[in-house]
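Engineer: sequence plus the predicted model coming up.
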Amino acid sequence: LGCPLGHGGFGEVFRAVDRTATPPLYVAAKRSRRAADMEMLRKEARALDLVAGHPFIIELLDFIETPGGQTFLFLEFCGGGDLFDRAFVETAPDKRLSERAARPIVRRIAEALRHCLSRGVSHRDLKFENVMLSAEDPTALKLIDFGYACEAPAPPAPATQYDGVGTYQYMAPELWTATAGYRAPPVDCWAYGVLVFTSLSGFAPWGEAYATDSTFVRFEQSVASGAGACDALYGMYDLRCPFSPPACDFIDGLLTIDANARATVTQCLDHPWL
């Protein structure tokens, strides 16, 4: 193991070197000693096995449990930072992506999500920090951190999940009443919509899509009155949405409160904006 890179959802993350490769290969390693985190790493390894073989999904290189009670997840190394840095740090002073710059990234994320669903897996924690980039190609990306991933049976399968997991800002409205049951694929599409909107606008739409968040309550009221999602979000600040009509339509479909009416990943990939 080399220098620490930080903490993932369920363990420490290190830069490591595979000395058996020729030439030696840099990899990322997740390590955990806590029982609960070790189980999450096992779960992540199982999910990565299921979705293996896609160019826009991080590759699982090895999974090891030591006799000393440590669990290691070895992953391919991405040296270009995450999408948050690309969208909000490297774009200074604008602090947002143009539609032209965002489109290839947005499409590749959708392709990764479609592949996951084709293997019966839903990610459930899509966010900027879980999209890693290549140092060589500004549009090459890898979807990472499958610790919250779950089985995602194809429709018309009933609601099968009852745990409200994810990162607050990206969690769909149905996750806040998760005990009633929900289908996982629309949850990914909502988070995807939050990510796309934030990429183009430079600001997050809300803190959480729940009744305790006044911004989300105003958003709900506005869309109930007939406004599209993008117009509703900009209208709260007495601003006109600057996105192109196709981009607005794309995001409006994803940020649909009714999970059954929300745009699907397949519909996104067929959308004129992409």
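Structural biologist: Noted; the coordinates are in hand.
Engineer: CA only for contacts and neighbour counts going forward, please
Structural biologist: Will do.
Engineer: show me the helices in the stretch 51-200 of the chain, by range?
Structural biologist: Remark: helices assigned in the stretch 51-200 of the chain by DSSP state H, counting those that start in this stretch are 83-84, 99-118, 184-201.
Engineer: now, of the ones you listed, which is deepest in the fold?
Structural biologist: Among the helices of the stretch 51-200 of the chain, helix 184-201 has the highest mean neighbour count (mean count of other CA atoms under 10 Å), at a mean of 24.
Engineer: tell me the helices and strands packed up against that one.
Structural biologist: helix 99-118, strand 121-122, helix 245-254 (3 or more CA pairs under 8 Å, 6 or more residues apart in numbering; DSSP states H and E).
Engineer: quick one: the strands in the stretch 51-200 of the chain, in order.
Structural biologist: 60-65, 71-76, 121-122, 131-133, 141-143, 150-151 (DSSP state E, counting those that start in this stretch).
Engineer: turn those into CSV, columns for distance to residue 52.
Structural biologist: Listed next are the strands of the stretch 51-200 of the chain as CSV, based on distance: least, CA to CA, whole Å:
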stretch, distance to residue 52
strand 60-65, 8
strand 71-76, 12
strand 121-122, 11
strand 131-133, 16
strand 141-143, 12
strand 150-151, 15
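Engineer: looking at the ones you listed, which is nearest to residue 193?
Structural biologist: strand 131-133 (14.4 Å; CA to CA).
Engineer: who's in contact with the closest one?
Structural biologist: The contact list for strand 131-133, computed with CA atoms under 8 Å, 6 or more residues apart in numbering, reads 78-83, 139-144.
Engineer: buried residues, it. List them.
Structural biologist: Residues of strand 131-133 classed as buried by neighbour count (16 or more other CA atoms under 10 Å): 131-133.
Engineer: how about the residues you listed in TSV, adding distance to residue 268?
Structural biologist: Supplementary listing: the buried residues of strand 131-133 in TSV, determined by distance: CA to CA, whole Å:
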residue	distance to residue 268
131	18
132	21
133	22
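Engineer: structure two is appended below for comparative analysis:
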Amino acid sequence: MARKIGSRYTAHQILGRGSAGTVWLGEGPDGPVAVKLLREDLASDEELVGRFVQERTALLGLEHPNVVSVRDLVVDGNDLALVMDLVRGTDLRTRLDRDRRLSPEAAVAIVADVAEGLAAAHAAGVVHRDVKPENVLLDMQGPLGPGGSHRALLTDFGVAKLIDTPKRTRATKIIGTPDYLAPEIVEGLPPRASVDIYALATVLYELLAGFTPFGGGHPGAVLRRHVTETVAPLPGIPDELWQLIVQCLAKAPASRLRASELAARLREQLPMLAGMPPLDVDEPDAEAAEEGTRGEPDEAAPSPASSAGVRRGSVPLVPGARPDSNRDTHTSMRVPAPDELAGGAHGTARVPRAAGAPRPGSARNRASTRRRRITLSVAGLVLAAAVGVGTWLATSGDDAGATPQETGTSAPAMP
């Protein structure tokens, strides 16, 4: 059923629902548009509406080939809506769900597109704050790029900032998706442009590996890993590309590249990635991801999630919650206390490994190591016993029929 959005737009069909609102296929004076209609409780928040109006100029002025442009912001009664360009295609999460991981060439080309869009936004003073595959759209109608990639456009600029009001978040909440949150956000610091770089590097890691570097398990464990763990290396990618990822996942915001620098460096990597197949690495299992929060299991049985082949990307913040149809997860989360962040194992998080190999430090690896140690210990005892028995038999047999001269001893001289 069609509904009017302000005086200029008509929404015809729901394209998706999320925690922040509903996305409609709409029509405006200049043709088809996408209309993001925010929830009614957001629309009734006077403070948020005021921020919405303040952001209008910045958002409307953000124009770039790799950004889904905001055409209008509508405030009409209980309606609060962003009117955006309509992109004919799909989002990057849908592509990942289908292919699990991309070839390095395609992954780097897509991330370079997004980095260029971020560079334009940061130059205009706009921080996205929620970079993730769900917010990257792929233009299926344009020409193909390196590795068969489609042009990537970043969408949902301004939504996280609009929702992140002091009234809603106070001092104990943060806005974003756990897998992609920079450490400084987890620690309660204000978001700068560098948080987008961290999130985008996380997306690149996920495109290459099929899983995020710090994701998996309880949201609190995910947040802790961002602060306390170092990123685990990915086997099979050029060292230059890996160093870029490491630099952009640095805990210190000042150590990360700027968006324009990241885009240029990624473009330089494309020739050496041509024809390289997707990586063949196994995702760390859910049991291993939770080892820092519970005791070591007696047996290394596969977890239900891993045995069923269920892919784990972003984790839901509410147990049992079903993901949104358009995967829009601008959700408030509690900031962990310092003692929580200090807990758990320190070191390298969720180490990927070659397909079929156990993860170093995992329950399966430790069980295998214990079995090897027991086998070696038993073998050592058996060998030691065999050597001892053989020595005794040899010595006793020689002594039974030997003369004093033969045994190496001398009889005392008779006077």
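Structural biologist: Okay, I see it. Quick caveat, the model's predicted, so the values are computed rather than measured.
Engineer: work out the TM-score between the chains.
Structural biologist: Once superposed, the chains reach a TM-score of 0.75 (TM-score structural alignment, normalised by the length of structure 1), with 238 aligned residues with a CA RMSD of 3.1 Å.
Engineer: on that earlier part again, PyMOL command to pick out the buried ones of the contacts of strand 131-133 of structure 1?
Structural biologist: Burial among those is assessed by 16+ other CA under 10 Å; the matching PyMOL selection reads:
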select buried, resi 78+80+82+83+139+140+141+142+143+144
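Engineer: in JSON lines, list the contacts of strand 131-133 of structure 1 along with distance to residue 126 of structure 1.
Structural biologist: Shown next, in JSON lines, are the contacts of strand 131-133 of structure 1 (distance: CA to CA, whole Å):
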{"residue": "78", "distance to residue 126 of structure 1": "17"}
{"residue": "79", "distance to residue 126 of structure 1": "19"}
{"residue": "80", "distance to residue 126 of structure 1": "18"}
{"residue": "81", "distance to residue 126 of structure 1": "16"}
{"residue": "82", "distance to residue 126 of structure 1": "12"}
{"residue": "83", "distance to residue 126 of structure 1": "11"}
{"residue": "139", "distance to residue 126 of structure 1": "17"}
{"residue": "140", "distance to residue 126 of structure 1": "17"}
{"residue": "141", "distance to residue 126 of structure 1": "13"}
{"residue": "142", "distance to residue 126 of structure 1": "12"}
{"residue": "143", "distance to residue 126 of structure 1": "8"}
{"residue": "144", "distance to residue 126 of structure 1": "9"}
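Engineer: spatially, which two of the contacts of strand 131-133 of structure 1 are the most separated?
Structural biologist: Among those, the pair separated by the greatest distance (CA to CA) is 139 and 144, at 15.5 Å.
Engineer: residue in structure 2 matching residue 34 of structure 1?
Structural biologist: Using TM-score structural alignment as the criterion, residue 34 of structure 1 maps onto residue 40 of structure 2.
Engineer: correct me, but that match touches residue 78?
Structural biologist: Yes. Residue 40 of structure 2 is within contact range of residue 78, at 6.3 Å (criterion: CA atoms under 8 Å).
Engineer: before we move on, the earlier item: quick one, which of the helices of the stretch 51-200 of structure 1 is nearest to residue 234 of structure 1?
Structural biologist: Ranking these by proximity to residue 234 of structure 1 (CA to CA) places helix 184-201 first, at 9.2 Å.
Engineer: and the contacts of the closest one?
Structural biologist: For helix 184-201 of structure 1, using CA under 8 Å, 6+ apart, the contacting residues are 87, 96-99, 102, 106, 113, 117, 122-128, 150, 152, 159-161, 170-172, 175, 204-205, 230, 243, 251, 254-256, 259-260, 262-265.
Engineer: derive a PyMOL selection command for the buried subset of those.
Structural biologist: If you want just the buried ones from the contacts of helix 184-201 of structure 1 in PyMOL, going by 16+ other CA under 10 Å, the selection is:
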select buried, resi 87+96+97+99+102+106+113+117+122+123+124+125+126+127+128+150+152+161+170+171+172+175+205+230+243+251+254+255+256+259+262+263+264+265
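Engineer: returning to that earlier point: how about TSV for the helices and strands packed on helix 184-201 of structure 1, with distance to residue 181 of structure 1 added?
Structural biologist: Formatted as TSV, these follow (distance: least, CA to CA, whole Å):
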stretch	distance to residue 181 of structure 1
helix 99-118	19
strand 121-122	15
helix 245-254	20
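Engineer: of all these, which one is nearest residue 28 of structure 1?
Structural biologist: Closest to residue 28 of structure 1 of those, according to CA to CA: helix 99-118, at 20.0 Å.
Engineer: before we move on, back to that, between the helices of the stretch 51-200 of structure 1, which one is nearest to residue 57 of structure 1?
Structural biologist: Minimum separation from residue 57 of structure 1 across the helices of the stretch 51-200 of structure 1 (CA to CA) falls at helix 99-118, 6.3 Å.
Engineer: tell me roughly how far that closest one lies from structure 2 on average.
Structural biologist: Compared with structure 2 after fitting, helix 99-118 of structure 1 deviates on average by 0.9 Å (mean CA distance after the TM-score superposition for structure 1).
Engineer: so that helix corresponds to what in structure 2?
Structural biologist: Under TM-score structural alignment, the match for helix 99-118 of structure 1 is residues 104-123.
Engineer: and that stretch, how far out from the chain's middle?
Structural biologist: How far stretch 104-123 of structure 2 lies from its chain's middle: 17 Å, per CA atoms, centre = their mean, to the nearest Å.
Engineer: ok, now stretch 264-274 of structure 1?
Structural biologist: 17 Å.
Engineer: next: stretch 87-100 of structure 1.
Structural biologist: 19 Å.
Engineer: just the terminal-to-terminal distance for it.
Structural biologist: For stretch 87-100 of structure 1, the separation between the terminal residues is 13 Å (CA to CA, to the nearest Å).
Engineer: before we move on, what about stretch 211-228 of structure 2?
Structural biologist: Stretch 211-228 of structure 2: ends 19 Å apart by CA to CA.
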